[in-house]
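Asks: Need a 3D model of the following:
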Amino acid sequence: IRVPGGQAQIEAFGGTDLPPIEAYGEGALAPGLVADQWGRDPGGAGRGLASTACAPAASEFWFVGGGAIAGRQTRIVLVNPDETSAIVDVVIRGPEGVIEAPAGRGLVVEGESRLVVRLDVLAPGVTATAVQVLARTGRVGASVDDEQRSGLANIGSDWIPQAAPPATRVFVPGIINGEGARVLSIAAPGGDDAIVNVRVIAEEGSYVPADRARVEVPADSVVAIDMAPILTRQAATLELTSDVPIVAGMRQFFGNETSFSAGALPYTAPAAVTGLPVRSATELRVAVTAPESEATVEIALLPYRAGREAAEPTGVRRVTVPAGAMRWVRISPPTGVDWYTAVVTPQEGSGPVLVAHRLREKSRFGDLVTGYPWPPLRTEVTIPTAVQDPAVALR
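Replies: Below you'll find the model as predicted:
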């Protein structure tokens, strides 16, 4: 990519394995760089529609919603982008507390390599988890994928998005409409029990449900509860307010297929997702939530055509969301393109927003669904302030 607005792709077909890939920008191309991994298999051994945002390497990650029971396989993927080795601990919390998993401690991820850890090896039989990835030395990129199985056949798969770090106010956006369970998992990583109050934010406004409005989470444990009865098949965002810091995620069932959401925090910066497919059987919905005050955003599409690097924004539209409500916006993809990027930009004076998407493809084997909350684009960095220290002597 050589110019702002440029786009590129790396493709793999027929089970081809790709090495770990690092994307980075320099100079004017660094602000707003976004990358995504997207995969599709409508009826093969790896059946599913799966996508995840590529995140910067860091020293800590949270993922909520994996499991290690019959019919599920959750894998933790660790990538070290640096030349030196990283030492990583994978800490797993379940319904009964922190799970003793010595095989997840002191994992060595060699420089410029990848390490895959299966959850059923670390914590067999656990039904609900909050996975904390801690790099004791170095830094890593981390992601988690989840497969739904029937016997030896894979009937659905997706990536579990990264959850916001522990906080006393967390939102779970991108809850899809329709039938099926909506399993909310909440973890209280610490020495105190959590009392969590639940508020539903929907298109018609927000409300406190008559049932399941309060969830008690024991210290250092995970509680999973199906929220489908209070959501009444509507698209929504959940607001979770706790007396102690929590992390959260949701596993959503759509027929045999599953999709995930994760705890997120509101922002006023632009956000984007790339690699959105253009297919006749595919529908894209973008959920924009204004949890605090009225928000106005602009949605623009950047089409990708092979051989053309720079993209001109198209399909620009403005959406206003009342305070304490969300909008479930249907996106019409550009025509004559391979794929596209969607960008959501809060306008001047707008309140903070949460953005997520749901991509649905109709299939004769059963519909496929994927999506996740959008993190804000990294457009600014904080430069450390240098001050003179009189205690340091120079020679």
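Asks: From here on, just use CA atoms for contacts and neighbour counts.
Replies: Noted.
Asks: tell me which element V3 falls in.
Replies: Using DSSP states H and E, V3 falls within no helix or strand.
Asks: Next: L115.
Replies: Residue-wise, L115 maps onto strand 113-118 under DSSP H and E.
Asks: what comes into contact with that strand?
Replies: Strand 113-118 has contacts (C-alpha atoms under 8 Å, 6 or more residues apart in numbering) with 20, 73-81, 109.
Asks: 10 Å instead, please
Replies: Outside of strand 113-118, the residues within contact range by C-alpha atoms under 10 Å, 6 or more residues apart in numbering are 19-21, 68, 73-83, 85, 90, 103-104, 107-109, 124, 140-145.
Asks: Centre of the chain to the host helix or strand of Y304, how far?
Replies: Using DSSP H and E, Y304 sits within strand 295-304. Taking the mean C-alpha point of strand 295-304 and that of its whole chain, the gap between them comes to 19 Å (C-alpha atoms, centre = their mean, to the nearest Å).
Asks: Tell me which helix or strand comes right after that strand.
Replies: Following strand 295-304 toward the C-terminus (DSSP H and E): strand 314-321.
Asks: Can you point out the buried residues in that next one?
Replies: By 16 or more other C-alpha atoms under 10 Å, the buried positions in strand 314-321 come out as 320-321.
Asks: Which element is encountered next along the chain beyond it?
Replies: Next element after strand 314-321 (DSSP H and E): strand 325-331.
Asks: which secondary structure elements does that following strand contact?
Replies: Judged by 3 or more C-alpha pairs under 10 Å, 6 or more residues apart in numbering; DSSP states H and E, strand 325-331 is in contact with strand 194-202, strand 205-207, strand 236-254, strand 282-290, strand 295-304, strand 314-321, strand 354-361.
Asks: Could you also give me the structure for this second sequence? I'd like to compare it with the first:
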Amino acid sequence: MSDIEPTGETVETDSFFPEQEEDIVRAREREPMTTRGKIIVGARVATGTIGIAIAVATVAAAALVPFPRTVAVAPSELIVPVPTAQQLVCPGAVLRLADDSGQGATQASAVGVPDVVSASSTGSVTRTDLLTADSEGGASLTAPQLISTPPDEADPSTRILVSGAQAQTVSDGDIVGLAAGACRAASADSWLVGGATTVGRTTLLTLSNPTEVPATVDLEFFGESGPITAPGTSGIVVPASAQRVLSVAGFAPETEAPVVHVTSAGGQVVAELQETIVRGLVPGGVDLTGPALPPSLTTVIPGLTVSGAADIENNLGIGPGFEDLQTILRVFVPGEQDASASIRVIPEDGRSTGTSFDFTFDAGRVMDVPIPELADGRYTVRVDSDIPLLAAGRVSAAAGERTDFAWLAPAPPLTDAAQITIAPGPSPLLHVANPTEEPATVTLTPTEGDVITVEIPAGASSRVQVSAGETYVADGAADLAMAVSVLSAQTGAIAHYTIAPPGVGSSPILIYP
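Replies: Have a look, this model is predicted:
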């Protein structure tokens, strides 16, 4: 027997036998936790939770407290441009090659005197004659006119509205007809779609430089057979405040469907075409046409007017040389990819019969597409294509055997407010096309007289009778296209020109040296 008596106390000791140690651990796990143990565990959990919360709060506070930083500001200077006048160029008198006696066949001379009207929203308009470097005359009544209005000195960014137009009825030998055109702003890049240089057709290119520095002009010509290569098309100098007159036949002879691309460096120019037609000994009309829009996916030509359709049909049957009495659409696709286009001719009154068709235009060459069987009336032409293209229309008017024609350039989209000056020609109409998907309401406020309100449904067009020589301010014209036509049904005289948006005032510029 052992001399040691049990005391009832648990003795913790390292066991040399693993089996016994495992038994002890299992026994401890089975023992219930005492109150003191629960308090210790709860305290430890609370302490850990509080520590986590303090850590999160510390991180959030660090994110909110701005740290010191250094910001480098680039030096700059606000430059306020010197206010400049708004300037437009009116075409001047109709021109002919040679004088009344037939001498000087390579030099242009003025025929008659145009009637020019202009206006400005400030009420101040100055007219200055441009020199005519390539034509005889140049008197104040026949020379191209530079119209200008001073800027708002207090706020150079103020948009000043200025506009002008001219009309001229000519009956001089083999030049008989009505020519009208708008006064236009100069540009460094222009496309001209119109004219011809075949037998009996004379087309002149006028380049007017209203700036104070010479302009160096380059020309590109295209025709029904493609690009036309000719000497003397580059480096043409147009003196400051002067006009040059060039015969298109000198660059593109015997061309039925010319298109001219004009680019300038130095001074900017106003480029226009003038065409006269003589069929044998019969005068066929005269016309002025301004720049077309740059190549576009959508082209809108408002105000296509057909007058004397029966007489036109009779004259078409006379013989060779009368083919260009028919209504056509001239199209040119720059580049190397053909264009597929949808062409719609939409009556303005919504009741007459128009036409629509699809056409594929070859890239690189000019194509004239007839638009047949249009009754007397007024239409809007819309061309939608998958490749940007240039387009313009040509119409004829007839009264018996007397005929005239007009080239119709596409109209640019307008801004909300535009100023429109009506040429002093017979029976003027303002044509308004709405190519958008929303109806539009335009308010026309004349210098004198009653306000006119025109409502144009989405995708439709309308026309309004206006007063010759009057100027209107059009409000609500954003994204619309407008043109003016003048027509004498009694004499078969017709002319057409488009309305351009106003120029934009100068704004301060921030310069970083």
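Asks: rewinding a little: buried ones only from the contacts of strand 113-118 of the first structure, please, as a ChimeraX command.
Replies: Buried residues within the contacts of strand 113-118 of the first structure, by 16+ other C-alpha under 10 Å, are selected in ChimeraX with:
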select :68,73,74,75,76,77,78,79,80,81,85,90,104,107,108,109,140,141,142,143,144,145
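Asks: Let's see which of the contacts of strand 113-118 of the first structure end up in helices.
Replies: Among the contacts of strand 113-118 of the first structure, no member falls in helices (criterion: DSSP state H).
Asks: residues in contact with P20 of the first structure?
Replies: 78-81, 112-114, 141.
Asks: roughly how far apart are it and A142 of the first structure?
Replies: Between P20 of the first structure and A142 of the first structure the distance is 11 Å, computed by C-alpha to C-alpha, to the nearest Å.
Asks: ok, back up a step: distance to E179 of the first structure for the contacts of P20 of the first structure - can I get that in CSV?
Replies: Listed next are the contacts of P20 of the first structure as CSV, based on distance: C-alpha to C-alpha, whole Å:
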residue, distance to E179 of the first structure
L78, 34
V79, 36
N80, 40
P81, 41
E112, 43
S113, 41
R114, 37
G141, 34
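Asks: do you know which of the helices and strands packed on strand 325-331 of the first structure lies nearest G32 of the first structure?
Replies: strand 295-304 (13.4 Å; C-alpha to C-alpha).
Asks: Could you pull out the buried residues of the closest one?
Replies: Buried residues in strand 295-304 of the first structure (16+ other C-alpha under 10 Å): 295-297, 299-304.
Asks: and L207 of the second structure, what does it touch?
Replies: 91, 132, 186, 215, 217, 236-238, 242-246, 262, 268-273.
Asks: which residue in the first structure lines up with it?
Replies: Counting by TM-score structural alignment, L207 of the second structure corresponds to L78 in the first structure.
Asks: From P375 of the first structure, how far out is that match?
Replies: 20 Å.
Asks: same deal with V273 of the first structure?
Replies: 9 Å.
Asks: residues shared between the contacts of the two?
Replies: With C-alpha under 10 Å, 6+ apart, V273 of the first structure and P375 have common neighbours 34, 53, 356.
Asks: can you list residues touching both of P20 and A142 of the first structure?
Replies: 78-80, 114.
Asks: Name the SS class of A55 of the first structure, please.
Replies: The local conformation at A55 of the first structure, judged by DSSP: H, G, I helix; E, B strand; the rest coil, is coil.
Asks: What's it aligned with over in the second structure?
Replies: Aligned partner of A55 of the first structure by TM-score structural alignment: R184.
Asks: what helix or strand is the aligned partner of E216 of the first structure in the second structure on?
Replies: Mapped onto the second structure by TM-score structural alignment, E216 of the first structure lines up with T360. Secondary structure assignment for T360 of the second structure, by DSSP H and E: strand 355-361.
Asks: ok, now A310 of the second structure?
Replies: Short version, using DSSP H and E: A310 of the second structure is in helix 309-316.
Asks: and the following helix or strand past that helix, what does it pack onto?
Replies: Under the assignment DSSP H and E, the closest C-terminal helix or strand after helix 309-316 of the second structure is strand 328-332. On a contact count with 3+ C-alpha pairs under 10 Å, 6+ apart, strand 328-332 of the second structure meets strand 189-193, strand 259-266, strand 366-370, strand 377-399, strand 402-408.
Asks: what about the third one, how far off from the first structure?
Replies: With mean C-alpha distance after the TM-score superposition for the first structure, strand 366-370 of the second structure departs from the first structure by a mean of 1.0 Å once superposed.
Asks: ok and that strand relative to strand 328-332, angle-wise?
Replies: 160 degrees (axes from the mean of the first three to the mean of the last three C-alpha atoms, to 10 degrees).
Asks: quick one: contacts of strand 366-370 of the second structure?
Replies: Contacts of strand 366-370 of the second structure (C-alpha under 10 Å, 6+ apart): 193, 222-227, 256-259, 324, 326-334, 359, 361, 390-394.
Asks: OK, contacts around the equivalent of L377 of the first structure over in the second structure?
Replies: The alignment partner of L377 of the first structure in the second structure, by TM-score structural alignment, is P502. Residues near P502 of the second structure by C-alpha under 10 Å, 6+ apart: 86, 159-163, 185, 414-415, 417-420.
Asks: cool, and V329 of the first structure?
Replies: 284-288, 299, 319, 357.
Asks: Please determine how far the equivalent of it over in the second structure is located from G181 of the second structure.
Replies: Aligned by TM-score structural alignment, V329 of the first structure pairs with V464 of the second structure. Applying C-alpha to C-alpha, the value for V464 of the second structure to G181 of the second structure is 19 Å.
Asks: same thing with I452 of the second structure?
Replies: 23 Å.
Asks: what do you get for R127 of the second structure?
Replies: Taking C-alpha to C-alpha, one finds R127 of the second structure at 17 Å from G181 of the second structure.
Asks: Quick check on the two: which one has the bigger neighbour count.
Replies: G181 (28 against 17; other C-alpha atoms under 10 Å).
Asks: Remind me which helix or strand the more buried one belongs to.
Replies: strand 175-182.
Asks: these two touch, right, I69 of the first structure and V126?
Replies: Yes: counting by C-alpha atoms under 10 Å, I69 of the first structure touches V126, with 6.2 Å between them.
Asks: Find the residues that touch each one of those two.
Replies: In contact with both I69 of the first structure and V126: 119-120, using C-alpha under 10 Å, 6+ apart.
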